[in-house]
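In: sequence and predicted structure below; questions after.
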Amino acid sequence: MSNPIDFKKVALETLRIEEQALQVLATQIDDRFSKACDIILNCQGRVVVTGMGKSGHIGRKMAATFASTGTPSFFMHPGEAGHGDLGMLVQGDVLIAISNSGKSDEIMMLMPLIKHLQVPLITISADASGPMPQNADVALTLGNIQEACPLGLAPTSSTTATLALGDALAVALLEARGFTSDDFARSHPAGALGKRLLLDVKHLMHHGDELPKVLPTTSMREALFEITNKRLGLTTIVDENNVLLGIFTDGDLRRFIEREKSFDLEVAISEVMVREPKTISENVRAVEAFERLSELKIHQFVVVNDQKQVVGIIAMHDLVAAGVS
């Protein structure tokens, strides 16, 4: 190449300009921001976000962030809105309209019906001079920021600032609603985070007929059959009321054989069982069970209720398979 480009230098300059744009945006956060939050908090319907082009892409992300953090929201394409999709917008909703120039023709075309529906309008634009912010209940502005595009044409810093402003709204609303990690997990049940926050031991434990259980008078021979049949690598030893007395694992068997030169398979399992095994409640988070197992360097917990009765077995491989590790 005759004029090689220093890509690293360009990248750092782009980031510097966009960082400066966020600093300019910070100067625009005032009572208008608080008013916008109040309007959204008092919304009886949904927050509908609209925008054309790059503003539309940012709007989609903004709506998705609202929806996942406790503010029901969706994106409405302004071009399609003029051909029927405006029916998505009803009384009780709030409309957030994004246009850096504040002059989007597609959005301005919708303005008469927005006014007719008496839907509160929040706009996001560079300044408040355009017809959109002039018609808004709250006009949020980005300030006089420089685009990172050297031509000053491609939306770069302006979309970064708009995205950050949307995140600021979402976080402010999240805190105002007292939104918790459990609430977040409920809207992300299929993701790794949802699994970590929603799954309890009771959802993954082996229970019912899967549970290996024998009485203390059971012979070691019969106990070994129980371990083999239930395929969990152990059996619990319980009294007549299902209260846990101990466990015996295949690992205990190996250690017993190494220690004893000769042994009687007819000996009562109570003679060789491990007393006071590690236990856990069925209501403990699965991820906490995983962390405890890792810390203790063991492979499974016996799950017991408040009366120390056996209700299940939870194993490390169950937790790994469920994706909570």
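Out: That came in fine, so what should we check first?

In: every contact and neighbour count from this point should use C-alpha atoms.
Out: Will do.

In: as a quick check, tell me the outermost residue of this structure.
Out: Ser262 (55.6 Å; C-alpha atoms, centre = their mean).

In: am I right that it sits in a helix?
Out: No. The assignment for Ser262, made by DSSP: H, G, I helix; E, B strand; the rest coil, is coil rather than a helix.

In: contacts only, for it.
Out: Ser262 makes contact with no residue, according to C-alpha atoms under 8 Å, 6 or more residues apart in numbering.

In: go on, Phe75?
Out: Counting by C-alpha under 8 Å, 6+ apart, Phe75 touches Val48, Val49, Thr50, Gly59, Arg60, Ala63.

In: keep only those of those that are in helices.
Out: The helices, defined by DSSP state H, take in Gly59, Arg60, Ala63 from the contacts of Phe75.

In: neighbours of the last one, how many?
Out: Spelled out, it's Ala63. The number of residues packed around Ala63, counting by other C-alpha atoms under 10 Å, is 23.

In: check it against this one:
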Amino acid sequence: MNKDIDFLASARRTIELERDAVNDLLSQLDGDFEKACKLALNCTGRIIVTGMGKSGHIGNKIAATLASTGTPSFFVHPGEASHGDLGMFTRNDVVIALSNSGETSEVLSILPLIKRMNAPLISITGNPDSTLSRAGDASLNVTITEEACPLNLAPTSSTTATLVVGDALAIALLEARGFSAEDFAFSHPGGSLGRKLLLKVSDIMHSGADIPRVNEKTMLHQALIEVTQKRLGMTTVTDEAGVLLGIFTDGDLRRALDHEVDMKQTPITEVMTTDCTTVHSDMLAAEALQIMQDKQINSLIVLDQQQRPVGALNMHDMLKAGVI
């Protein structure tokens, strides 16, 4: 054991070598990358990714990224493929095969069956003269100068380069398909990102009798009762037709107390805020949150087309819904 090792120097060396491997990819991109993109775009089945060992782990990540960005994809272990899982392959699929050497036996053993099935093959390999590279309908070169491993043995720089090319392919396809943030959210409904992108104001707002509401003739002390009962830290103020005139918040109450107003004799219209921020129910909750953060406010009123309150929400509702 070398107890005198400089850990920071080792880390910097690893990062620099992997950075250089990624930079080298820029000069290695050619027409085959475009060909690979077109094969994937024209695929009427699924993108099947396969690879052995560390390449397999990277392949799993590439398949997951493709699937989550609009390109249906899954990973098949090449060893399992030779023992029945080739039944998952169809002639409508496109196969992406990974092997740094391009000579991995488990991968090469299934090539004849892929070719016989006439499924297009995209190879990603660090050896452009390898069997796998030559077999590809499109061959992506991820040749590296040196692994980050000081023995130049453990897959490090090579797996990083392969992963980056996989990401480049996924993002190019995402852009070609016009894949949107909403599309992304539909494939991530269980996560916080999905909630942020899919939830609308109407999904989380308080509505009906839960909306704090007083009319323009209400006295301040009566409005305070409404604020307390509805527990949103504010109340709307409307005219006889139900049209919003203003909002009364905790901040308005503090200002009223500073001016020592008579709570029983002061109409709510004298202390309310008329220039209040409002939103509509079809707005994304994430957009409403951004408005609250930009304006440094804790509550929002939701209006219909006639400027009547149909909902109300505050920062706690955003937090409870997982938008924050």
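Out: Here it is on my side, so go on. Please read these numbers as outputs of a predicted model, since none were measured by experiment.

In: quick one: the strands in structure 1?
Out: Using DSSP state E, the strands of structure 1 run over 47-51, 73-75, 94-98, 121-125, 138-141, 213-214, 234-238, 244-249, 274-275, 279-280, 300-304, 310-315.

In: could you check how far Leu111 of structure 2 is from Ser55 of structure 2?
Out: As judged by C-alpha to C-alpha, to the nearest Å, Leu111 of structure 2 and Ser55 of structure 2 stand 16 Å apart.

In: of those two, who's got more company?
Out: Ser55 (22 against 18).

In: picking that back up, can you redo the strands of structure 1 as CSV with distance to Asp105 of structure 1?
Out: Formatted as CSV, those follow (distance: least, C-alpha to C-alpha, whole Å):
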stretch, distance to Asp105 of structure 1
strand 47-51, 11
strand 73-75, 18
strand 94-98, 12
strand 121-125, 14
strand 138-141, 17
strand 213-214, 73
strand 234-238, 71
strand 244-249, 73
strand 274-275, 77
strand 279-280, 62
strand 300-304, 63
strand 310-315, 60
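
In: which one of those strands lies nearest to Phe184 of structure 1?
Out: Smallest distance to Phe184 of structure 1 across these (C-alpha to C-alpha): 14.7 Å, for strand 73-75.

In: the closest one vs structure 2, mean deviation?
Out: Superposing on structure 2 places strand 73-75 of structure 1 at an average distance of 0.9 Å from its equivalents, by mean C-alpha distance after the TM-score superposition for structure 1.

In: any idea where the helices of the stretch 201-325 of structure 1 begin and end?
Out: Applying DSSP state H, counting those that start in this stretch to the stretch 201-325 of structure 1 gives helices spanning 201-204, 220-230, 250-259, 286-296, 316-321.

In: indicate which one of those is closest to Asn144 of structure 1.
Out: Proximity to Asn144 of structure 1 (C-alpha to C-alpha) singles out helix 286-296 among the helices of the stretch 201-325 of structure 1, at 47.0 Å.

In: now do the closest one and strand 300-304, the angle between them.
Out: Comparing the axes of helix 286-296 of structure 1 and strand 300-304 via axes from the mean of the first three to the mean of the last three C-alpha atoms, to 10 degrees yields an angle of 130 degrees.

In: what's helix 286-296 of structure 1 in contact with?
Out: In contact with helix 286-296 of structure 1 (C-alpha under 8 Å, 6+ apart) are residues 196-197, 199-201, 204, 280, 299-301, 316, 319, 324-325.
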